[in-house]
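Novice: Kindly generate the corresponding structure for this input.
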Amino acid sequence: MTDQVTPPADARPGQVAPAAAVTMPPVTPAPDETKIGASRGLAAWLTKNKTSFAITSYQSGRLLLVGTMPDGTVSVHQQAFGRAMGICWDRKGLWLASRLQLWRLENILPEGMVAQEKFDLTLMPRSTHITGDIDIHELGVNAAGRPVFVNTSHSCLGTIDPIESFRPIWKPSFISELAPEDRCHLNGLGMVDGRPKYVTAVSQTDVPSGWHGRPLPKGVIIDVETDKVVTDQLSMPHSPRLAADGKLYAVDSGRGWLVEVDKQTGAVRDVAFCPGFLRGLALINGYALVTISKPRYGRFEQMPISEELTKRNLDPICGVMVIDLALGEIAEWLRLEGDVQELFAVELMPGITCPMAIGPQSEEFHGTVTFDAEIKPLEGQG
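Specialist: Predicted coordinates:
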């Protein structure tokens, strides 16, 4: 289920406009419902930065892996995972949160092998932890290799547990108890040196669904280690990320801006505006990758982004923007049209050129069997 995306002949870097598109083969939806276009320079950008990336679409239930074909065109490989949300690249494998469970996908290709003469990574689900519907948003992995996730339903950070649905490990100081009430819409998680460091929340409310207020409440970034509110000057923030140079970035989704936040003063600096609802964020070599989505109900309900789009005479789109942080400009892009209207996470996969995955609903899933041919007794049995 791979698409070779050819950019339009007249596309320019930074241009956010309809692209020449290809029709996606069916996964869950019917044929001819999803089209993908890419900027002319996206494949070259991926090659230069020696990376590929993964994105999730919870609205259409998909994991999409974006890389570069041997002929230099963009590859988009997709598989179905119900309500695919947070993802984390770790040890050449992928953690993926879905509606009721946390999946672990492992690379089943032997070192140096290339599948179908193009794929240098084949991800296969090898384990899953059943959490129940706790609305996992972003996730990361700590220094011990243990997943850490945002349990949005219970307003806390959690990890997996062999017996329980989850094990809570931190909650904001303003949350009085853990209850499945989504009190503040805790959503984003930034890991630093193998530890959870920053989180985002839409509000500092401690009542069921308190973040749904109008006008929009002040969104916050919180330092997990100190419980300090780094800033409360954001509108529906998401995805706090610390860059290699120590700068703190996030997406100010209600306004449509990628922003830099001063860690000491909380001052917010606008970096780049994107025409859609921002969620995911990944940083590499002076660039930021962000996912943008169309409005869920046809319009951005009294959000500041609505006025900004009108002022710029832009329509919201769904896709991934590659932003040059130094210039504050969109350098490259991937755009989706059709039945995929919303994206969630974006995760870089450094060192991988052309990835693919085998999903639990695919035809290949039942017949893909791998094993080490060497017979080895169990430990302790001689």
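
Novice: CA only for contacts and neighbour counts going forward, please
Specialist: Noted.

Novice: In this structure, where's the longest helix?
Specialist: Ranked by residue count, the top helix of the chain under DSSP state H comes out as helix 304-312.

Novice: Name the next helix or strand downstream of that helix, please.
Specialist: strand 318-324 (DSSP states H and E).

Novice: what's downstream of that following strand, the next helix or strand?
Specialist: strand 329-338.

Novice: so how many other residues sit close to the closest residue to Leu121 other than its chain neighbours?
Specialist: The shortest distance from Leu121 to any non-neighbouring residue, by C-alpha to C-alpha, 6 or more residues apart in numbering, is to Pro355 (4.7 Å). Neighbourhood size, Pro355 [other C-alpha atoms under 10 Å]: 28.

Novice: Here is the second sequence; please produce its structure so I can put it next to the first one:
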Amino acid sequence: MTTRVGSDDTASGVRPATSGAGTPVSWTHSASLPEILTRAGCSLLVSTYQAGQLVAIGTDAARINLSFRHFDRAMGVAVDPADGPSASGRTGPGLTVGSKNQVWSLRSFPDIAGQLPGARYDACYLPRTSIFTGPVQGHEVVWGRDPNGVPELWMVNTAFSCLVGLAAPDRAEHNFVPRWRPPFITSMAAEDRCHLNGLALRDERPAFVSLMAATDEPAGWRRLPKASGMVLDVASGQPVTTGIVMPHSPRWHDGQLYVLNSGVGHLQRVDVDSGRRDVVAALPGYTRGLAIHDGLAFVGLSRIRETAIFGDVPLAEYHDQLKCGLGVIDLASGATVATFEFTDAIEEIFDVQVLPDVRCPALSGPDTGEIWIA
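Specialist: The predicted model follows:
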């Protein structure tokens, strides 16, 4: 990879998104981003479902380094718990990546990382197993714990309007196991009735979900006003806050609930008692994908497509000004302290996750010639 430094305010680079003659991807970022990641002691994972890529964003010699690997319709991403099924004393925690019809498990191989050319990698993630879910429109995947403290994987099954569990591949008798659905969903059917899309844990148990509209009709959310979105409390099934324009990525952090008001481009903080939402930051894109770490919110930004789904959201008025990338927000002040932008080839981001204590990760996916044999 060749990285060229731009002005004092930004740096940029370009490389293929896959091995061989893949589509070139260009990016730019604020000069502050390498220092921000270094100070926070982390790197980032970004899924780009429209481009079918999982992207690792890290730092090497005070420069941003990107690693791309293909997953068909890459969606939810989760960093596995340290004592999860993909971890061992030799390899450390792995990753879980949702894709079109499968959920992939990747393991970390630090020894291989040191052998890779191109950058000084300190982690390398290789696929080891996958669970076949079928075309369930899986959105977020999240690691929680059962009442006995054992790690368990949850997935937002958007097609069936429910939260589901996924068993280990060698014990899976079903594609998924339904565990919870909104009280207004009367039956299990692959009809994407309310467009359930996000899950927040509290004390490592499912606590809040985001959805587009409280409807029990097949694809009913598509026919309702865009501001019909809401966050539900899982325990009661009741709304916590309503009137959100296409919400995504609810997160519980440090005793507070956050959500992305995607169609307005806002990161918002929710008062769970009153339902009031306060704007933490306004960003130049369709906000989707949120990770919070070390007092910082890493927010995914997408350009919006010219379709009936997005045509009348408030952001559509600023269609030509929207960015695809990341905004890094100081939660205390609401200030944008760093930015990252894909300037071509990639238009939409779904998920953003933090890799703590990893400086420069490398990825290997199922459809690339760069898979390493361990």
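
Novice: one step back: check which helices and strands the longest helix of the first structure sits against.
Specialist: For helix 304-312 of the first structure, there is no helix or strand it packs on, judged by 3 or more C-alpha pairs under 8 Å, 6 or more residues apart in numbering; DSSP states H and E.

Novice: what's that helix in contact with?
Specialist: The contact list for helix 304-312 of the first structure (C-alpha atoms under 8 Å, 6 or more residues apart in numbering) reads 253-256, 275, 299-300, 315-316.

Novice: Distance-wise, check the aligned partner of the residue nearest to Leu121 of the first structure in the second structure relative to Arg63 of the second structure.
Specialist: Matched across to the second structure, Pro355 of the first structure falls on Pro361, judged by TM-score structural alignment. Counting by C-alpha to C-alpha, to the nearest Å, the separation of Pro361 of the second structure from Arg63 of the second structure is 13 Å.

Novice: What of Thr23 of the second structure?
Specialist: 22 Å.

Novice: Over to Gly265 of the second structure?
Specialist: Noted for Gly265 of the second structure: a distance of 28 Å to Arg63 of the second structure, by C-alpha to C-alpha.

Novice: which one of the two has more residues nearby?
Specialist: When Gly265 of the second structure and Arg63 are compared on other C-alpha under 10 Å, the one with more neighbours turns out to be Gly265, at 23 against 17.

Novice: I'd say the more buried one and Val279 touch.
Specialist: No. Using C-alpha atoms under 8 Å, Gly265 of the second structure is not in contact with Val279, being 10.0 Å away.

Novice: where do the strands sit along the stretch 1-150 of the second structure?
Specialist: 2-5, 10-16, 24-30, 42-48, 53-60, 63-70, 77-79, 95-98, 102-108, 123-132, 138-145 (DSSP state E, counting those that start in this stretch).

Novice: so what corresponds to Met303 of the first structure in the second structure?
Specialist: In the second structure, Met303 of the first structure lands on Val313 (TM-score structural alignment).

Novice: How about Phe119 of the first structure?
Specialist: Under the alignment by TM-score structural alignment, Phe119 of the first structure pairs with Tyr121 in the second structure.

Novice: what about the helices in the first structure?
Specialist: 42-48, 304-312, 364-367.

Novice: Please identify the most buried of the ones you listed.
Specialist: Counting by mean count of other C-alpha atoms under 10 Å, helix 42-48 has the highest mean neighbour count of those, with a mean of 18.

Novice: Counting by contacts, list what that helix packs against.
Specialist: Secondary elements touching helix 42-48 of the first structure (3+ C-alpha pairs under 8 Å, 6+ apart): strand 62-68, strand 329-338.

Novice: most tightly surrounded among those?
Specialist: Each of these was scored by mean neighbour count; the highest is strand 62-68, a mean of 26, by mean count of other C-alpha under 10 Å.

Novice: okay, the angle between that strand and strand 93-97?
Specialist: Strand 62-68 of the first structure runs at 150 degrees relative to strand 93-97, counting by axes from the mean of the first three to the mean of the last three C-alpha atoms, to 10 degrees.

Novice: and strand 62-68 of the first structure, which stretch of the second structure?
Specialist: Per TM-score structural alignment, the counterpart of strand 62-68 of the first structure in the second structure is residues 53-59.

Novice: quick one: that stretch to the first structure mean distance?
Specialist: Superposing on the first structure and averaging over aligned pairs (mean C-alpha distance after the TM-score superposition for the first structure), stretch 53-59 of the second structure comes out at 0.5 Å.

Novice: For that stretch, give me every contacting residue.
Specialist: With C-alpha under 8 Å, 6+ apart as the test, stretch 53-59 of the second structure has contacts from 17, 34, 37-38, 42-48, 64-74, 359-363.

Novice: To which residue of the first structure is Gly237 of the second structure aligned?
Specialist: Gly237 of the second structure maps onto Asp227 in the first structure, by TM-score structural alignment.

Novice: Cool, thanks, talk later.
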